[in-house]
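Chemist: generate a structure from the sequence data that follows.
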Amino acid sequence: MSAVDHSPLTAARETLRRVWGHDDFRGDQAAIIEEVVAGRDALVLMPTGGGKSLCYQVPSLVREGTGVVISPLIALMADQVDALSALGVRAGFLNSTQLPHERAGTEQALLAGELDLLYLAPERLRVPDTLALLDRVTSGGGLALFAIDEAHCVSQWGHDFRPDYLGLSILHERWPEVPRIALTATATQATRREVATRLQLEDARHFVADFDRPNIRYRIVAKDSPQQQLLAFLRAEHEGDAGIVYCLSRASVERVATFLTRQGIPALPYHAGLDRGVRAEHQSRFLREDGLVMVATIAFGMGIDKPDVRFVAHLDLPKSVEGYYQETGRAGRDGLPSTAWLAYGLADVVQHRKMIAASEGDAAHRRNLGRHLDAILALCETVTCRREQLLAYFGQPGTGPCGNCDTCLEPPTTWDGTIPAQKLLSTIVRLDRRGQRYGAGHLVDILLGRETDRVRSLGHADLTTFGIGTELDERGWRGVARQLLAAGLVGVEDDYGTLGLTEESGAVLRGERSVPLRQEPERERRRSSRSSGGRARADVTADLTPEETALFERLRAWRAATAKEAGVPAYVVFHDATLRAIATAAPTTTAELGAISGIGAAKLDRYGPGVLATVAGE
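Modeler: Modelled structure (predicted):
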């Protein structure tokens, strides 16, 4: 498929137009592709939905030989190959899910030079037969390139470490003449340096794209009956939309999926404790059906190429900003308005602090986990633009408040919480003098002067701080405790989540440090479409005429039937944006249809007659 009579970039643009139906590249794509086509290495940081795949797929078609993609996404390789096949690209994969005859067929096609792209799981490179196979390819038709997808998996400090990635330095050591491109959707400067070192890409050109996803609205709410909050959010803003709900534990995944289903919202659970066949079925349904909600642990989502995920919700605090960014980035890959919603509370902070204290590894490892937690807590508690803080974490300077996050739409207020902080810390001091430790709930009971059975039996009604906190209600005091924990002014002492002082507490108690606090919001009520949430739901027909809208719906119905017959997700046929463009242009000839962005030669041949018949109302 290589072009020998044109410059590499000209050949790449011709390939892009012929195969994908796009006239030109976006952002850094052209520069990245030019680098790889020329046989040089590249390290690419580009947000989800930014077009990373084209950065290795196009060079694989332009250069001689087969492009080899190293990907951890075994469960998605078949879908990725199906999507490429629909474009007329000859693609295959080798992984542990294949039967022997399937694997043999792929290997034969590879050796015969009949594959443009081959997907490999990283553990395959520990198998001597795989290395020998690639050696044979190198001596025959050749290897066009190595693409290392999800490259952050190589980082010990990253958010999704995979041990098998540590062996990928073999690519450069064994086949030094083959260019490599490593790609990830998120990495801090420290993670990027580690990836470059471990993959021997120090001399590669680094490309860092704009990390902003302006179509995503970021919202973080105080956790209060989280399942009901989630239900209200979905009903008010994303009724009938596809989305992902992330939970920390398998048990909570099951509970939330059952709850949503009982409330009439189609939801499926996904976690590592489920049978592999069940996980595969649920993933397949999510990709192929409209309006499904996947409730999952972070075991789900990497590599999911579903463009119309309209929301990502977190019912538990993510472990890091990297994880949060990666997970929320699965929303709105089609560029249409979407929401990243997170419910966050005191118990989240306590749980994460406990997990860090109990973590295996040395002190440096625990300190690193603590830094990750501090960064996500700072994002949750900020009173400034969340998007600016998120981008700053990845080293990208902001351009001012974004106007599309909750802190921009409804700016929070701060208040001087120094005296309440001193009251809570003083209560901890008085209990400590008795050799006692308690959690936030008991401290709040003391401050509010509640003579519960436990308070009476322990003699805590005699404390001088008993009943001195009636200026706040329980919700307010829990907010104080949460923010003091987030700021490191209170620490988690043991496995039971009891609270104690930290080195920084003394300055507050002595009046040497003030404690500004974020005002706790009123108990969440059902929001109108003009409130801070706004309605982020995307209506792709919003500005179409009635005739265009009717045609768009006919095209969607045709696409659904076509995808079902082929056994592929609907977006493999055409994205909504392409159907919208067809509905607007109403082409009557093959030439007119082929001029629409997103329709390459293979899709024009395969689907053109059906599209034109649908446009004609046949």
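
Chemist: please make it C-alpha for all contacts and neighbour counts, starting now.
Modeler: Noted.

Chemist: so which residues of the stretch 51-200 of the chain form strands?
Modeler: 66-70, 91-94, 117-120, 143-148, 180-184 (DSSP state E, counting those that start in this stretch).

Chemist: can you tell me the centre-most residue of this structure?
Modeler: Ranked by distance to the mean C-alpha position of the chain (C-alpha atoms, centre = their mean), the top residue is Glu327 at 2.0 Å.

Chemist: what sits against that residue?
Modeler: Glu327 is in contact with 298, 301, 312, counting by C-alpha atoms under 8 Å, 6 or more residues apart in numbering.

Chemist: what strand or helix carries it?
Modeler: helix 321-328 (DSSP states H and E).

Chemist: so after that helix, what's the next helix or strand?
Modeler: That would be, after helix 321-328 and using DSSP H and E, strand 338-344.

Chemist: let's see this one next to it:
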Amino acid sequence: MNIFNYSDAPDDLHADFVETDNPEFSLEKTGDAVAVCAAAVFGIQALFPWQRLAIANILDAVHAVQAVEAAEVEQKEGCIDGVVTQDEDGAGDFFEEPTELYDEDGVHRGRQVVLLPTGAGKSLCFQVPALLLDKPTLIVYPLLALMADQHRRMKEAGLDPVLLRGGQSKEERESQFARLEGSAENSPAKLIIANPEILASETILSKIKQCGISHLAIDEAHCVSEWGDSFRPAYLNLSEIIKQLDPPAVTAFTATASPYVLKRISEVLFDGRAHIVRGNSDRPNLRYFVRHCRIKRPALLAEVKSRKLPMVVFCGTRARTENTAAFLIHSLHNDNIKFYHAGLERDEKDRVERWFHNHDNAILVTTCAWGMGVDKKNVRTVIHLDPSPTVEAYIQEAGRSGRDGKVSEAILLWSLDDKTGIESLPKQQRLRAEVMIKYAESGRCRREVLLEALGEEISGNSDVETTVCSGCDICNRSATQFAKDEKSILEFIKKTNRVFTQQELVSLLKNQIKNWRTTDLNLLLKKLKDEKKIISSNSIFWKQKLRVS
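Modeler: This next block holds a predicted model:
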């Protein structure tokens, strides 16, 4: 995508008029302001219908509040035209307000949840209207990495947003406040970037309130449900922040939300009452695969060797990212591999982010701390060494690939240990994580399982044509619904019944099975022994020789 500079946009840039109910496109206009802004600033020549709808709702809500406020002022002055009339006795007759704040369904027209697939341009839905509104837009992001990435991109487009986050020095914070207020040389900032925790500061919230907010956008809003109820209670306080700032428009954006998550977002942010704008959640250019295995390192190595770069490998813990990155560097003799997690210092995070963003042959091994909303368009492969805790998280992370629209792949490495781990979770966590078991083991179209979990209608009626999967290993008949490594070892032991001890077997196979090390073989044999699938004979003739039980 070509990025244009906001300040360089020509005054006479024209776009065809599009008839709409949005006040920003009134019949007095000679062109479509939204289309002009999208083309001039962001290089986007055409917006999707769901983007147009989300933007229209935002602008409608702001203009509705402005109209009502103006009517109230004129009413107080006794001169409102068409709303209050006065007879000779000074008595007034009240008529309907010129603009209603609530739609016919009783929902505030400025409260909406927007669900768009990853890569569908959610950011445009709040950046474009921000440039058309008089007062700034406040955007709440969940991760510092995402804040830094979006701040960089906005500055490249000439938007120069205010950035408010923890760890800023007094001088940095004062500089941002100055941008918020504007100066003789620079108009006040149109965009403010923050996270939920920084908005807990009364000083910062007061500064923001003083300048007034037209629109409050909450990006990656599924975090309200996933994190607000556990380790980030600041997300639950967003409802109080909304009430204090009282902006005309509030929009929660996410790429993934199951009915449960959607309900929770609506409850926390909007007291259960919000409009829903939903685009198609499917990403047709993504190909979904599951590799069943018992030992993951050899499986990971095989996948990394056979898939396209750039690549992201998601791990469940910080330690696992570091160990996995070291393992891949050693095994592949490749220095274009780095790890990333929330425990890194800020400068180190910035260096890794810049390195990966500008590198076309890189492998990034990371936790969920990287990736949410980060826009590296040409990631070709995402591999999950560990399953995500929810289907929403998995779709978000898998969706880091193919944001340029080109065919890309998402591979989940799945083992019996993953299933056991999910089944041992507390009930509420288990119920949400169990979708990953269905995704890996049901034998149904991978894409269908994901979309169904998000509440998409999947037809079970044979008379209704269902959408043909554009790519998964189930539908292209390449899936193997069992762990090949386990099956191969069991077949070998069965064939060589009581010929080898564990040590002898490992010594024989370690140089014959590609990508496997001594530790991998010993680990697999230990698992099979613990599960009573193989046993070591105790007889005097077959001492310690392995056989299938």
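
Chemist: TM value for the aligned chains?
Modeler: The TM-score (TM-score structural alignment, normalised by the length of the second structure) is 0.70; 421 aligned residues with a C-alpha RMSD of 3.1 Å.

Chemist: scan the contacts of Glu327 of the first structure and report the most crowded one.
Modeler: Most neighbours among the contacts of Glu327 of the first structure, by other C-alpha atoms under 10 Å: Val312, with 27 neighbours.

Chemist: what residue of the second structure takes the place of it?
Modeler: The alignment partner of Val312 of the first structure in the second structure, by TM-score structural alignment, is Val382.

Chemist: what about that match, distance to Lys207 of the second structure?
Modeler: To Lys207 of the second structure, Val382 of the second structure is 41 Å away according to C-alpha to C-alpha, to the nearest Å.

Chemist: kindly report the same for Asp520 of the second structure.
Modeler: Asp520 of the second structure is 57 Å from Lys207 of the second structure, by C-alpha to C-alpha.

Chemist: which stretches in the stretch 351-500 of the first structure count as helices?
Modeler: Using DSSP state H, counting those that start in this stretch, the helices of the stretch 351-500 of the first structure run over residues 363-381, 386-393, 406-409, 418-433, 440-448, 453-458, 474-486.

Chemist: and the fourth one, what's buried?
Modeler: What it means is helix 418-433 of the first structure. Judged by neighbour count using 16 or more other C-alpha atoms under 10 Å, the buried positions of helix 418-433 of the first structure are 418, 420-431.

Chemist: which bit of the second structure covers it?
Modeler: When the second structure is aligned by TM-score structural alignment, helix 418-433 of the first structure has no counterpart there.

Chemist: again, but for stretch 584-598 of the first structure
Modeler: Counting by TM-score structural alignment, stretch 584-598 of the first structure pairs with no residue of the second structure.

Chemist: whatever residue of the second structure lines up with Ile376 of the first structure: neighbouring residues, count only.
Modeler: Counting by TM-score structural alignment, Ile376 of the first structure corresponds to Met436 in the second structure. Here the number of neighbours of Met436 of the second structure (other C-alpha under 10 Å) works out to 24.

Chemist: repeat for Leu116 of the second structure
Modeler: For Leu116 of the second structure, using other C-alpha under 10 Å, the count is 22.

Chemist: I'd guessed it sits against Ile276; true?
Modeler: No. Assessed by C-alpha atoms under 8 Å, Leu116 of the second structure is found out of contact with Ile276, at 10.8 Å.

Chemist: counterpart of Phe126 of the second structure over in the first structure?
Modeler: Matched to the first structure by TM-score structural alignment, Phe126 of the second structure sits across from Tyr56.

Chemist: same question, Asp219 of the second structure
Modeler: Aligning on TM-score structural alignment places Asp219 of the second structure opposite Asp149 in the first structure.

Chemist: which ones are touching that match?
Modeler: Per C-alpha under 8 Å, 6+ apart, neighbours of Asp149 of the first structure: 69-72, 182-184.

Chemist: so which of those persist in the second structure?
Modeler: Mapping these onto the second structure (both residues aligned by TM-score structural alignment, their matches' C-alpha atoms under 8 Å) leaves 69-72, 182-184 still in contact.

Chemist: state the helix or strand in which Arg287 of the second structure lies.
Modeler: strand 286-292.

Chemist: okay, the helix or strand following that strand sits on what stretch of the first structure?
Modeler: Per DSSP H and E, the first helix or strand lying C-terminal to strand 286-292 of the second structure is helix 296-306. Alignment of helix 296-306 of the second structure against the first structure: residues 226-236, by TM-score structural alignment.

Chemist: what about stretch 35-53 of the second structure, how long is it end to end?
Modeler: OK, stretch 35-53 of the second structure end separation, C-alpha to C-alpha: 13 Å.

Chemist: for that stretch, buried residues please.
Modeler: Neighbour-count burial for stretch 35-53 of the second structure, counted by 16+ other C-alpha under 10 Å, picks out 35-44, 47, 50-53.

Chemist: could you do stretch 525-543 of the second structure as well?
Modeler: Going by neighbour count (16+ other C-alpha under 10 Å), the buried part of stretch 525-543 of the second structure is 525, 527-529, 534-536.

Chemist: which of Asp520 and Lys207 of the second structure has more residues huddled nearby?
Modeler: Using other C-alpha under 10 Å, the more surrounded residue of Asp520 of the second structure and Lys207 is Asp520, with 18 against 13.

Chemist: which other helices and strands contact whatever helix or strand that one lives in?
Modeler: Using DSSP H and E, Asp520 of the second structure sits in helix 518-530. Contact here means 3 or more C-alpha pairs under 8 Å, 6 or more residues apart in numbering; DSSP states H and E; on that basis helix 518-530 of the second structure packs against helix 502-509.

Chemist: what stretch of the first structure does the helix it packs on fall on?
Modeler: Under TM-score structural alignment, there's no match for helix 502-509 of the second structure.

Chemist: what does that helix contact?
Modeler: Contacts to helix 502-509 of the second structure, defined as C-alpha under 8 Å, 6+ apart, come from residues 518, 521-522, 525, 544-546.

Chemist: now do it against helix 518-530, angle only.
Modeler: Per axes from the mean of the first three to the mean of the last three C-alpha atoms, to 10 degrees, the angle that helix 502-509 of the second structure makes with helix 518-530 is 130 degrees.

Chemist: what about helix 502-509 of the second structure, distance to the chain center?
Modeler: 45 Å (C-alpha atoms, centre = their mean, to the nearest Å).

Chemist: got it, and stretch 43-60 of the second structure?
Modeler: Between the centre of stretch 43-60 of the second structure and the centre of its chain there are 20 Å (C-alpha atoms, centre = their mean).

Chemist: now do stretch 238-254 of the second structure
Modeler: Centre-to-centre, stretch 238-254 of the second structure and its host chain are 20 Å apart (C-alpha atoms, centre = their mean).
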